[in-house]
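Colleague: With the sequence up front, the predicted model follows.
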Amino acid sequence: MIISLRKMKEWTKFILLFVLFTLLLYQIMAFLAPYWRPDVMYKEPSGGAVKVFAYQDAPSERDPLSEIKNRLLIFYWLGE
């Protein structure tokens, strides 16, 4: 088997450039990431947002297993 030094040089150059550009792209994305995030991540939604769960002050009379079963049945029934 003949190993071509010219091809090895080309592959080494390719791999080094690939790693260099990958790291450069990562650094650019890490630099720009704070600008993509929302200012306040946990603010209350506005507009047409719908509240999904309503917390209850009193614990429910039903056992947790039947509550999970009912929610799962509703999930499968509505497909959402």
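Modeller: Right, received. Where do you want to start?
Colleague: C-alpha only now, for contacts and for neighbours.
Modeller: Noted.
Colleague: what's the longest helix in the protein?
Modeller: helix 5-36 (DSSP state H).
Colleague: Can you spell out which helices and strands pack onto it?
Modeller: With contacts taken as 3 or more Cα pairs under 8 Å, 6 or more residues apart in numbering; DSSP states H and E, helix 5-36 sits against no other helix or strand.
Colleague: buried stuff in that helix?
Modeller: Of the residues in helix 5-36, none is buried under the neighbour-count criterion (16 or more other Cα atoms under 10 Å).
Colleague: residues making contact with whichever helix or strand comes after it?
Modeller: Proceeding N to C from helix 5-36, the next assigned helix or strand is helix 64-78, under DSSP states H and E. With Cα atoms under 8 Å, 6 or more residues apart in numbering as the test, helix 64-78 has no contacts from any other residue.
Colleague: let's bring in a second model and compare:
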Amino acid sequence: MIISLRKIKDWTKFILLFVLFTLLLYQIMALLSTFLRPGLLYKEPSGGAVKVFAHQETLSGNKTMDEMKERLLMFYWLGE
């Protein structure tokens, strides 16, 4: 089997360029990820935020179950 030095040189050049460009792409993505990361994930919302769930204590337990049933049916009906 004859191994050409030119082929070895071409393969070595290809592998070195591949590794170089892979590392360059990794560094670019790492740099961009620092700019795209949100600041505070769990901060309290500001502005026109609406409280989604409020615990309501009522005198009768059936009333809350009926309200929950109505909300669930509305959710299934509207899909929201």
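Modeller: Structure received. Predicted model, so just to flag it, every value in this text is computed and none were measured.
Colleague: if we can go back for a sec, what's the mean deviation for the longest helix of the first structure versus the second structure?
Modeller: Taken against the second structure, helix 5-36 of the first structure registers an average deviation of 0.6 Å after superposition, with mean Cα distance after the TM-score superposition for the first structure.
Colleague: residues in the second structure aligned with that helix?
Modeller: Counting by TM-score structural alignment, helix 5-36 of the first structure pairs with residues 5-36 of the second structure.
Colleague: From the chain's centroid, how far away is that stretch?
Modeller: With Cα atoms, centre = their mean, to the nearest Å as the basis, the distance from the averaged C-alpha position of stretch 5-36 of the second structure to the chain average is 27 Å.
Colleague: same check, this time on stretch 69-80 of the first structure
Modeller: Distance of stretch 69-80 of the first structure from its chain centroid, counting by Cα atoms, centre = their mean, is 25 Å.
Colleague: Buried residues in that stretch, which are they?
Modeller: Counting neighbours by 16+ other Cα under 10 Å, one finds that stretch 69-80 of the first structure has no buried residues.
Colleague: what does stretch 36-43 of the second structure give?
Modeller: By neighbour count on 16+ other Cα under 10 Å, the buried set for stretch 36-43 of the second structure is empty.
Colleague: Quick check: end-to-end length of it?
Modeller: Criterion Cα to Cα, to the nearest Å; first-to-last residue distance in stretch 36-43 of the second structure is 17 Å.
Colleague: Over to stretch 32-40 of the first structure?
Modeller: The separation between the terminal residues of stretch 32-40 of the first structure, taken as Cα to Cα, is 17 Å.
Colleague: Give me the distance from it to the chain's centre.
Modeller: For stretch 32-40 of the first structure, the separation from the chain centroid amounts to 15 Å (computed by Cα atoms, centre = their mean).
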